[in-house]
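Peer 1: turn this into a model:
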Amino acid sequence: MFLGTHTPKLDEKGRIILPAKFREELSGGVVLARGQERCVYVFSRPTFQEKVEAITKAPLTSRAARDYVRMFLSGASDEVPDKQHRVTVPAALRDYAGLGRDLTVIGAGDRAEIWATEAWEAYYAEKEEAFSSTEEEVIPGLF
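Peer 2: Below is the predicted model:
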C-alpha cells in the first residue's frame, strides 16, 4: 500500500528516485500512466494488470469507455527501477504533468502519484478545506 508524501527531485535525465517506502512493492517493475488532475500514476505491474482487466471489460460500444481506455493506456510506460532505485519518467508524461525538478510523490492506496510540487500545493490548498469540513458520508462505509 502506498502512503505518505515525499519530495524527491527529477534529475537531468528525467529520472526519479523511488521513495524508500515504495521500493519493495515496486521492485518487480512499475507502470507509469497519465493520471487525472495532470499527475502521473505509478502502479506496480500486478496492480496495473488488474486495472487493465477491469477497464477493458467496459462495453466497446461505450464512447466514454473507449476514450478513457485510449487516454489511459496510450500514455502508459512499463519501467524497471535501476540499482539506485531510479525510474525514468518518459518525456510525454513529464510534459503531461508539467513536471520539473521539484516533485511531490504521494501515496494513494493502490498507487503512488507524481505531481509537480507547485501543482500539488495548489491542489492541496484548494481541496483541504472541503476535506476538513466534510459532514456527510462521501465514501460509503468510511465513517
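Peer 1: switch to C-alpha atoms for all contacts and neighbour counts from now on
Peer 2: Will do.
Peer 1: helix, strand or coil for Trp120?
Peer 2: Of the three states, Trp120 takes helix under DSSP: H, G, I helix; E, B strand; the rest coil.
Peer 1: got the contact list for it?
Peer 2: The contact partners of Trp120, taken as CA atoms under 8 Å, 6 or more residues apart in numbering, are Thr104.
Peer 1: residues contacting Glu137?
Peer 2: Contacts for Glu137 (CA under 8 Å, 6+ apart) come out as Phe143.
Peer 1: Tyr96 too?
Peer 2: Arg34, Arg38, Cys39.
Peer 1: assumed it was part of a helix.
Peer 2: Yes. Residue state for Tyr96 (three-state DSSP) corresponds to a helix.
Peer 1: would you mind measuring from it to Ser77?
Peer 2: For Tyr96, the distance to Ser77 equals 13 Å [CA to CA, to the nearest Å].
Peer 1: here's the other one to compare against:
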Amino acid sequence: MFMGEFQHTIDAKGRVIIPAKFREGLGDKFIATKGLDNCLFLYPMEEWRLLEQKMKSLPFTRADARAFVRFFFSGATECEVDKQGRILLPANLRSHARLDKEVVVIGVSTRVEIWSREEWEKYSRQSESTYEELAEKIVDFDLGI
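Peer 2: Below you'll find the model as predicted:
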C-alpha cells in the first residue's frame, strides 16, 4: 500500500525522484499514465494488469468508454528507476499534469500520484473544505471509517 506525501523537483531532462518508500512497491518496472484531476498515476505492473482487465470489460460500443480507454492507454508508458532513484517522464505526461519544476509525489493506496506543487496545493485547499462532507458520503459505502 502506498501512502505519504513527498516534495521533489523535476530536472531539466524531465526526471523526477521516486521516494525509496514507493520504489519498493512499484517494482523494477511500472506504468505511468495520465491521471485524473491533472496529475499522473503510477501503477505497479500487477495493479496495471488488473486495471487493463477492467478496461477490457467496458462496452466498446459506448463513446464515453472508448474515449476514456483511449485517453488512459495512449498516455501510458513503462518506467524504470535509474541508479539515482529517478524516472524520466515524457513531455506529454509532464504537459498533462502541468509539471514544471516543483512536484509532489503522493501515495494513494494502490497507486502513486505525481502532481505539480501548485496544482496539489490548490486541490488540497479545495478538498480540505469538503473533507467532512466527503467522509459522511463514503460512510454510506460501509467502509467502517
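Peer 1: right, and Gly28 of structure 1 touches Thr47 too?
Peer 2: No. Assessed by CA atoms under 8 Å, Gly28 of structure 1 is found out of contact with Thr47, at 11.5 Å.
Peer 1: can you tell me the SS state at Asp82 of structure 2?
Peer 2: Put simply, Asp82 of structure 2 is coil when judged by three-state DSSP.
Peer 1: what's the neighbour count on Gln53 of structure 2?
Peer 2: 11 (other CA atoms under 10 Å).
Peer 1: what do you get for Ala119 of structure 1?
Peer 2: Ala119 of structure 1, neighbours per other CA under 10 Å, totals 18.
Peer 1: same check, this time on the one 3 residues further on
Peer 2: Other residues lying near Ala122 of structure 1 total 10 when counted by other CA under 10 Å.
Peer 1: helix, strand, or coil at the residue located most distally from the centre of structure 2?
Peer 2: Largest separation from the mean C-alpha position in structure 2: Thr61, at 27.3 Å (CA atoms, centre = their mean). Recorded secondary structure, Thr61 of structure 2: coil (three-state DSSP).
Peer 1: how close does it sit to Ala67 of structure 2?
Peer 2: According to CA to CA, Thr61 of structure 2 and Ala67 of structure 2 sit 11 Å apart.
Peer 1: check Cys79 of structure 2 too.
Peer 2: Between Cys79 of structure 2 and Ala67 of structure 2 the computed distance is 24 Å (CA to CA).
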